[in-house]
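[1] Pasting the sequence and the predicted model now:
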Amino acid sequence: MRMIFPLAAAAALLSAAPALAADGKQMFMDNCSACHQATGKGIPGAFPALAGSKVAQGDPKEPIGRILNGRGGMPAFSQELSDAEISTILTYVRASWGNKAAPVKPQQVAALRTGAKRENAKEKLQAH
């Protein structure tokens, strides 16, 4: 009887993986593919490739920060996307087009989002 729960939990996680991948792909298509392309190859000279990207596959703090705060011509998505949505998109990117990186958890995004709010608040303080 005790074996049933762990097996059921494992089965639920395994069956959720394709759904998360599909959600990540759709979210990527909806929010990122206009610039980074559906192939992840970007547009040379304008929008960087995510396929084979050291940034996309490296420490998740870097791509999380770029999505939250924007960079160069990339807009900030901190107001448009939730922590779960950002983690789902990055998990898809980090496992697509030959990329092989660990998934990103919503908690990782939340930690950086909170840190960014604190930093921005400090920047807005004026000396008296």
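    Perfect, thanks for sending it.

[2] From here on, just use CA atoms for contacts and neighbour counts.
    Fine.

[3] Leu81: what secondary structure?
    Following DSSP: H, G, I helix; E, B strand; the rest coil, we place Leu81 in the coil state.

[4] for comparison:
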Amino acid sequence: MKSLMLAVACACLWGSAAQAQTPPPTPADGKTLFAKNCAACHLANGRGIPGAFPALVASPVAIGPADEAAEVLLKGRGGMPDFSASLNDADIAAVLTYARSSWGNRAPPIAGAEIAMRRAALQVAPAGDSRFGNKH
């Protein structure tokens, strides 16, 4: 009986140690987020579909002022839905940074803090908790 109790205690301690060593969540991956949320319309190569979905390659919005690009994702524009509820500030920053630095685009990265400031200025509610969740 003592050996059984000792085995259970060791298993519990080992389990606690394994849980303590669980790595923190990884930062948002802009390429993955783009593939999940944007590529269906803007295509994986960022060239869009002429007459339906604009290209992001050399796009004045994609590579222009950070607050304008953020506003498009937070509020939507034209036929594009908003992603304010399904992507958090770090996710929006990651996907915008990916688009701004891919396919020959050379715009500076956007930080999550910039998205948070724009979200507050636009009075847009914070995103939900679903990671990689997209209502669109």
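    That came through fine. If you're wondering where the values come from, they're calculated on a predicted model, not measured in any experiment.

[5] how near is the residue nearest the centre of the second structure to Glu68 of the second structure?
    Among the residues of the second structure, the one closest to the centroid is Asp91, at 2.1 Å (C-alpha atoms, centre = their mean). Applying C-alpha to C-alpha, to the nearest Å, the value for Asp91 of the second structure to Glu68 of the second structure is 16 Å.

[6] The first structure: which residue goes with the residue nearest to the centre of the second structure?
    Aligned against the first structure by TM-score structural alignment, Asp91 of the second structure finds its counterpart in Glu85.

[7] Now do the aligned residue in the second structure for Ala34 of the first structure: how many residues are near it, please.
    Ala34 of the first structure maps onto Ala40 in the second structure, with residues paired by TM-score structural alignment. By other C-alpha atoms under 10 Å, the residues close to Ala40 of the second structure number 13.

[8] and Ala40 of the second structure, what element?
    Per DSSP states H and E: Ala40 of the second structure is located in helix 39-42.

[9] and the nearest residue to Gly76 of the second structure once chain neighbours are set aside, what is it in contact with?
    Leaving aside its sequence neighbours, Gly76 of the second structure sits nearest to Asp82 (C-alpha to C-alpha, 6 or more residues apart in numbering; 3.9 Å). Shown in contact with Asp82 of the second structure (C-alpha atoms under 8 Å, 6 or more residues apart in numbering): Val72, Leu73, Leu74, Lys75, Gly76.
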